[in-house]
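# I'd like to go over a predicted model; first the sequence, then the structure.
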Amino acid sequence: MTHPVRVGVGVGAGVLTAAGDLLFLLVAAGAGAGSALLPPARRRIGTLITRYATTLVRLERRRLAGLLGADELPPIRTAGWRHVAYLAARLLPGALGALAYLLLAIGAVLTWILLSATVRGELSVAEFLLQVVIGTVLLMLNVQAIASVGALDVRIARWLLDRGARAALEDRVRELASTRAGVIAAVDAERQRIERDLHDGLQQRLVALGMLLGRARRGRDAERTYALVTQAHEDVQRALEELREVAWRVYPSALEESDLGQVLGMVAQRSAVPVRIRCDLPVRPDRQVETVLYFVACEALTNAAKHAAATLVTIDIEAAEGTVRMLVRDDGTGGADPSGRGLSGLARRVAALDGRLRVESPTGGPTTVLAELPCG
């Protein structure tokens, strides 16, 4: 059971935070009304409102857990309009708490007046004792009112925040089901792509190599045979390069021995477009995170070389607030389609790890690909 003094401090702190919540709600209401006149800014303003509301809810949760004993409240993970509704509902216990403390202050003033009158001899002993009894009863009622306000505060938090946690869990289950289907589709698309690479590239080269070696075996001229064997050797080298490329598209085995920055450096050496890489990660992320970031970078490099006519690609990788951020930017002509097979497949890969992928590619460029993945 929470100590009465802590409850009193918690309710008093709740009065102050309710004043801050009221100020925030007034500003948010004004911003929301203003966004109706500026439709392009509506989404941005809505995002800012929910973000700051979530910050205030986190502060309220700490107060409830530390002073009012509400330790079972779920942690706040994502922003949402339910948090704005909670801040509005919190105004009721805030107002009741302010009223209770105002009555307590009035009682303290009356107590001082009573004591002063008794010292001056203006009250008899019987009158003084009667006032003490009445004051004690009123004080007990006031203390009980403060405790009731604290209980109401906790009940509102449990009703709105717990319910929000269950709704978030249900949304998470639906998201995982959708992401799972998307990942399966992305894997199937990648298999089809590998099959095309093997059939149209490596298989055709091996067929040509077999025909070349057959001509060399049937040849009578030593110089002609030597030339054919030399050409066959060159074709074998190119076939090995293509096979290595296909294998890297399946899984970058170099990540087993080298970190992401070093592996992307190897990719940059084979790239037709100059690549500048900055990798600032104090701790190496999980293998799954590195693998997804590798595929995102490779797809962005391929698009920049084949479709954007880029002359430079920059890759910046850094850690920020429990996430790994990778920004790939090229100076090409732009026009990349985020809903295309390659980029949409990458978006599903990123979403499978609770990350997000954002592609901006206006006509005329530049193209930026931002991938953010959680990293413990």
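All right, it came through fine.

# Every contact and neighbour count from this point should use C-alpha atoms.
Fine.

# Which parts of the stretch 251-376 of the chain are strands?
275-280, 313-320, 323-330, 356-360, 367-374 (DSSP state E, counting those that start in this stretch).

# what about the helices in the stretch 51-200 of the chain?
81-89, 91-119, 125-157, 163-196 (DSSP state H, counting those that start in this stretch).

# Could you tell me how many residues sit around residue 112?
12 (other C-alpha atoms under 10 Å).

# typo on my end, it should be residue 333
18.

# you'd agree it is up against residue 366?
Yes - between residue 333 and residue 366 there is a contact at 6.5 Å, judged by C-alpha atoms under 8 Å.

# okay, now residue 166: neighbour count?
12.

# give the contact list for it.
Counting by C-alpha atoms under 8 Å, 6 or more residues apart in numbering, residue 166 makes contact with nothing.

# ok, it to residue 131 distance?
52 Å (C-alpha to C-alpha, to the nearest Å).

# go on, residue 109?
14 Å.

# With residue 258 as the reference, measure out to residue 219.
47 Å.

# With residue 67 instead?
Residue 67 is 49 Å from residue 258, by C-alpha to C-alpha.

# give me the number of residues near the nearest residue to residue 341 once chain neighbours are set aside?
Computed as C-alpha to C-alpha, 6 or more residues apart in numbering, the closest residue to residue 341 that is not its neighbour in sequence is residue 189, at 7.9 Å. Residue 189: 15 surrounding residues under other C-alpha under 10 Å.

# Let me see the contact set for the most centrally placed residue in the chain.
The centroid of the chain falls nearest to residue 355 when counting by C-alpha atoms, centre = their mean (6.6 Å). Residues near residue 355 by C-alpha under 8 Å, 6+ apart: 371-374.

# Second structure follows, compare the two:
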Amino acid sequence: MRRWLRVFLGVVLGAGTALVELVFVLSAGLALTGLLILPRLRARVASPAFAGAQAMAELERRRLAKYLDSSHAGRPDGARALRYLAVRCAVGLLGAIVLALIAYGAVGMLVELVELWITVGDPLEGRSGIEKFWLTVYLIVFCSVLGFLSLTGLAGVAVMDRALGERFLEPDRAEQLRQRVEQLSTTRSDVVAAIHEERRRIERDLHDGVQQRLVALGMLIGRARRAGDGDRAAELLRQAHEESQEILRDFRDVAWRVYPAALDAGGLHPALAALVERAGMPVELRYEVARRPAVEVEAVAYFVVSEAVTNAAKHSGAGIVTVRVDREEGWLVVRVDDDGAGGASVRGAGLSGLARRVAALDGKFTVDSPVGGPTTIVAELPCG
């Protein structure tokens, strides 16, 4: 009932705006036709007409989104908006006719019943039981058919209204291609920037971690060679051996952050399971994907989880992190929730890099992290 009420209100409002649009379209059409005679007035006439058409088309777009569940992100130019209004006012007037017929039928039936009751009295009085039964059935069937036809008319007007919105309020093919080119240019630049940041991060990890440990290892070995005492030399060699083990662990961590070998070995699930084991904090993993996604999708999903878990462990003070990976209608949805202090921003260095990685695959990336928490990071990746 609530949905039908919204559709009814949408058709009523559309019928009302159709009258205004009809007057505007006729006036704008006459003014634009007059430009054939006085072309020098083009700037004074065409610009206001097209601006008014765009404003009215925007109102129609909002009406469709609010009442008819038809959202459109496009903003048509003036000429296209005027063509849309010219066609839409006809649909709106059709809706007005349907509403008028419904109102006429309802009021007419009510008047007839009142007159019949006043002049004749109770129409069922003096009739047999079987006559009363068939008369009641007739009225029920008659009213049901009229109600069905009325609802069908309203639904038909709503469907045509949505179809016109899809036809005129969405970008045309040339506009879609232009937007796609702009999007690809932006994502290409973002990918280059993300790769550059990743190189710098790897360089910092090697310089501040592995390189410093190698210097310490060299110093320990040099001191062991110069030590005259055998016990002292043995102790220094023991320390050098431990340092070499730490270097190997650092190398494995750097290699894992560059590209985890578990992705090639078993896919995303075992790679995330290994990440959870190495997280250093409680992480709950819920993986519900039956068919393995493409390798590039798995890699981006892994890095989203890795960065989100790392941020939660280092900055948010979270007690637990929940990772959910699902497949929904051709999308791999990665959701990471933590109960930390919040305040994370997609403009931060780490999360902005993830946003660029996701955009490179035509995915969607959102961060909801109010101050005080909790934090929710969602990445939606197309996976066919």
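Yes, it's here. Owing to the predicted nature of the structure, the values given are computational and were not obtained by experimental measurement.

# Would you pull the TM-score for this pair?
Taking TM-score structural alignment, normalised by the length of structure 1 as the basis, the two superposed chains have a TM-score of 0.63; 268 aligned residues with a C-alpha RMSD of 3.7 Å.

# quick one on the thing from earlier: and residue 67 and residue 258 of structure 1? Which one has more around it.
Each of residue 67 of structure 1 and residue 258 has its neighbours counted (other C-alpha under 10 Å); residue 67 has more, 22 against 11.

# mind checking how far the more buried one is from residue 94 of structure 1?
Taken as C-alpha to C-alpha, the span from residue 67 of structure 1 to residue 94 of structure 1 is 15 Å.

# In structure 2, what residue corresponds to residue 267 of structure 1?
Using TM-score structural alignment, the equivalent of residue 267 of structure 1 in structure 2 is residue 275.

# Not counting sequence-adjacent ones, nearest residue to that match?
residue 306 (7.1 Å).

# ok, now residue 8 of structure 2?
residue 154 (7.0 Å).

# The one you found: neighbour count?
23.

# Would you confirm that it contacts residue 98?
Yes - using C-alpha under 8 Å, residue 154 of structure 2 is in contact with residue 98, at 7.1 Å.

# so what's residue 132 of structure 1 up against?
So residue 132 of structure 1 contacts nothing (C-alpha under 8 Å, 6+ apart).

# Relative to residue 111 of structure 1, how far out is it?
Applying C-alpha to C-alpha to residue 132 of structure 1 and residue 111 of structure 1 gives a distance of 9 Å.

# Same question for residue 85 of structure 1.
When residue 85 of structure 1 is compared with residue 111 of structure 1 (using C-alpha to C-alpha), they lie 40 Å apart.

# same deal with residue 205 of structure 1?
100 Å.

# Show me which of these two is the more surrounded one.
residue 205 (18 against 15).

# Can you tell me the residue that sits opposite the more buried one in structure 2?
By TM-score structural alignment, residue 205 of structure 1 lines up with residue 213.

# my guess is that match meets residue 245, correct?
No - counting by C-alpha under 8 Å, residue 213 of structure 2 stays clear of residue 245, with 10.2 Å between them.

# pretty sure residue 92 of structure 2 contacts residue 21?
No - counting by C-alpha under 8 Å, residue 92 of structure 2 does not reach residue 21; the two are 9.2 Å apart.

# Those two: who's more crowded?
residue 92 (27 against 24).

# which residues touch the residue lying closest to the more buried one once chain neighbours are set aside?
Distance criterion C-alpha to C-alpha, 6+ apart; nearest residue to residue 92 of structure 2, sequence neighbours excluded, is residue 15 at 4.5 Å. Residues near residue 15 of structure 2 by C-alpha under 8 Å, 6+ apart: 92-96.

# Relative to residue 58 of structure 2, how far out is residue 15 of structure 2?
Distance from residue 15 of structure 2 to residue 58 of structure 2, by C-alpha to C-alpha: 16 Å.

# Leaving out sequence neighbours, find the closest residue to residue 246 of structure 2.
residue 213 is the one closest to residue 246 of structure 2 (C-alpha to C-alpha, 6+ apart), at 7.9 Å.
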